[in-house]
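*Asks:* Sequence and predicted structure, then a few things I'm wondering about:
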Amino acid sequence: MTGFATRAIHAGQEFDPTTGAVIPPVYQTSTFVQEHVGGLRKGYEYARGTNPTRDALQTLIADLEGGSHGLSFAYGLAAEDAVLRGLLRPGDHVLMGNDVYGGTHRLANRILAPWGVQLSTVEMSDVDAVAEAIRPETRVLWLETPSNPLMKITDIEAVAVLGHEHDTTVVVDNTFASPALQTPLALGADLVVHSATKYLGGHSDVLGGLVATSDARIAEQVGFLQFAAGGVSAPWEVFLTIRGIKTLQIRMARHSDNAEAVAKELVDHPAVEAVYYPGLPEHPGHEVAARQMRRFGGMVSFALRGGAPAARIFAESTSVFQLAESLGGVESLVNYPAEMTHASVRGTELEVPDNIIRLSVGIEDPDDLVADVQTALRRLTS
């Protein structure tokens, strides 16, 4: 199987050999009967360690990301925690972009830093700046592209080359793009992490985190923490994620179409100061995004000229776009990052300007989405 849509439906999803059921069963069990002491049936012993349903998702994400190892976690942050603790030790340094999900920065800054890990941030879209910021003790380069919420684009291939010259593990948070639009391992990254809650699940009804890599050593390190710390995903959540992934390609195409329509509507509006969408030719990362992404995704951010008051009015004036945290579901969401998803980074170098709005553009009728944006904007100019 070579086509993405085919693999999204079939990888790890062999039909049930007992009944012929097209959908593999959900193994809702905590433990497995042994044939004799130490005699495990196909390696299954206790569900924290292995579970057939979770194995299927791990096979699926590894396949879609072009890796050989996949790991599934209860949350995106559980996946990130296992990656960072698996790769770092006290005294090591992690270099992150200066625009990442607030929870990622909080994890490194408030949990790992007291343990002795050093953290600094850099304009990751500037390869020269990254080169200057790497230290002898740098062990992880953490890329998020497109970034959250300012949609900055990092040249994965260029940073991966740089990172490997310094014997540094290159991690890419691929949540905003998904493997339908971008495959970082093929561009030289060592490891990919996802909040499966977002586009992979796709329906705002599941929490999860995923990791993919082709490095057996990294897979073993992160996998040990998955087992020993117990942040594994539960069977039902795994099932929902697999179900969502089956339609990932067609959803991402519609997300991209709708986001492009919304971004174009925002560009020339007098109330809008700037639009952050890599599909726009004027976006500073457009050329890199066009080279490493297959489409530009469903996330659009923009700055309003009226500052925080205007941003609040807009966020509370939409109807099709619902005011909520999270992203990547079939429904459209509007978010005010400064006080919602990125409140944890206020007062840091990652503080989000208070005139920024982030839209997760869903798969509704595009005319309805554009009309909803127009209505909210009219409230700012009336």
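*Replies:* Arrived safely, thanks for sending.
*Asks:* Going by C-alpha atoms from here, please, whenever you check contacts or count neighbours.
*Replies:* Fine.
*Asks:* which residues touch I218?
*Replies:* Contacts for I218 were tallied using Cα atoms under 8 Å, 6 or more residues apart in numbering; they are 86-87.
*Asks:* where's it relative to D367, distance?
*Replies:* Using Cα to Cα, to the nearest Å, I218 is found at 46 Å from D367.
*Asks:* now do A212
*Replies:* Between A212 and D367 the computed distance is 37 Å (Cα to Cα).
*Asks:* Distance-wise, check A371 relative to A303.
*Replies:* To A303, A371 is 19 Å away according to Cα to Cα.
*Asks:* same question but for V192, I mixed them up
*Replies:* As for V192, its distance to A303 is 30 Å (criterion: Cα to Cα).
*Asks:* this is the comparison structure:
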Amino acid sequence: MAQRDPGPAPVRRIIHIDMDAFYASVEQRDDPALRGRPVAVGGSRQRGVVAAASYEARRFGVRSAMPSVTARRKCPELVFVPPRFDVYRAVSGQIHAIFARYTPLIQPLSLDEAYLDVTHPLVDAPSATAIAEAIRAAIRAETGLTASAGVSYNKFLAKLASDYRKPDGLFVITPRMGPAFVEALPIEAFHGIGPATATRMRALGIRTGLDLRRQELALLARHFGKAAAFYHGIARGRDDRPVDAERRRKSVGAERTFDRDIYDWAEATAALADLSGRVWLACATRGVGGRTVTVKVKYADFQQTGRARSLPAPVSAQAELLRVAQDLLRPGFPPDRGIRLLGVTLSNLQPADGDASPQFALALPV
């Protein structure tokens, strides 16, 4: 007996939910005196880092991962609030419980951001757009916070869509719209293409999605290696990555490419402090800690090296992460050639226990 043709697979329905200025919005919700004021969650001292900025602060150019001294310079009226990661995790749990009413296929990216595959939802709903609206309404009613949502047929476009009408917005990119929507975007707006890659693409004359789509896969592979297939696909509005409910991040890292090559230990230490702060903030956001610290160095001649150290227990503070990173970099000083790039990565990740949140808070001095 011949098997029946199951027919084409259904078009996927992917939602990307992104809370609006999550940490800062929680603080403004819980303290009415902060509402309408420029708020930064993080440390206000010399080495503090902004974990999140309210929309009032963003109008002055204040952004997450920005050094606190820079943020204060941009907005003298900025109100700094110490982070309460235990509270943020509790609210995130409420939000994820809302997601679970609609689908088991939830891929968290951080406490305030997730992908949902609602191709086969747990509820009767006329569309993915209706589900996204219902989720946003439930979040507002149950937490007092707002969320932005993007709806599309793959993860790449759903994330682009959620950014399109922030804050408190919803945008849909249909299969018919996808390729044209991508064409007009500057390369810097592509999720998955970082600043260093965007610079390399611009050097090749690739400035927009249309420019990227015109490139042969072979050329992209020569310049970008394994990532070429992904870039080739997203330039055409294609992204086959599944929403992976089991996915666990293996490492958290940050890199910085310098405008000019550096030789000086003080400059290198300042860069390591910035990178360590960004990594620590990302770990705090995800509720994880790690035992292995790696420092990556790329020299002016593009030769690259890395040094790593595994510790008996997870790194317990931002200052410890910086100290280990400095110890790993020190044997290479003074360098015999300029340093073009530095990177810091924390791996061997594990969930932070209940006692970890005060440590994360202490890493952002107040």
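*Replies:* Structure's in. What do you need? Not measured: the values here are computed from a predicted model.
*Asks:* Next, the TM-score between them, please.
*Replies:* Once superposed, chain against chain, the TM-score is 0.25 (TM-score structural alignment, normalised by the length of the second structure); 157 aligned residues with a Cα RMSD of 7.1 Å.
*Asks:* between A212 and D367 of the first structure, who's got more neighbours?
*Replies:* Just comparing A212 of the first structure and D367: by other Cα atoms under 10 Å the higher neighbour count belongs to A212, 28 against 11.
*Asks:* does the more buried one count as helix, strand or coil?
*Replies:* Secondary structure, DSSP: H, G, I helix; E, B strand; the rest coil: A212 of the first structure is strand.
*Asks:* Counting neighbours, what do you get for the residue nearest to it when sequence neighbours are not counted?
*Replies:* Excluding the flanking residues, the one nearest A212 of the first structure by Cα to Cα, 6 or more residues apart in numbering is G70, at 4.5 Å. For G70 of the first structure, the tally of surrounding residues (other Cα under 10 Å) stands at 27.
*Asks:* Can you name every helix or strand that the helix or strand harbouring V151 of the second structure contacts?
*Replies:* Using DSSP states H and E, V151 of the second structure maps to strand 147-152. Identification of packing neighbours for strand 147-152 of the second structure by 3 or more Cα pairs under 8 Å, 6 or more residues apart in numbering; DSSP states H and E yields strand 14-19, helix 128-143, helix 155-164, strand 170-172.
*Asks:* what comes up buried for that strand?
*Replies:* Buried positions in strand 147-152 of the second structure, judged by neighbour count with 16 or more other Cα atoms under 10 Å: 147-152.
*Asks:* and the residues you listed as CSV, adding distance to R278 of the second structure?
*Replies:* What follows is these, written out as CSV (distance: Cα to Cα, whole Å):
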residue, distance to R278 of the second structure
A147, 24
S148, 24
A149, 26
G150, 26
V151, 29
S152, 30
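*Asks:* Widest-spaced pair of the residues you listed?
*Replies:* Using Cα to Cα, the pair of these lying farthest apart is A147 and S152, separated by 16.6 Å.
*Asks:* Now do the contacts for L219 of the second structure.
*Replies:* Under the criterion of Cα under 8 Å, 6+ apart, L219 of the second structure has no neighbours.
*Asks:* element containing it?
*Replies:* For L219 of the second structure, the host element (DSSP H and E) is helix 217-224.
*Asks:* what comes up buried for that helix?
*Replies:* 217, 220.
*Asks:* now the one helix or strand R200 of the second structure maps to and helix 217-224, what's the angle there?
*Replies:* Using DSSP H and E, R200 of the second structure sits in helix 195-203. Helix 195-203 of the second structure and helix 217-224 are oriented at 130 degrees to each other (axes from the mean of the first three to the mean of the last three Cα atoms, to 10 degrees).
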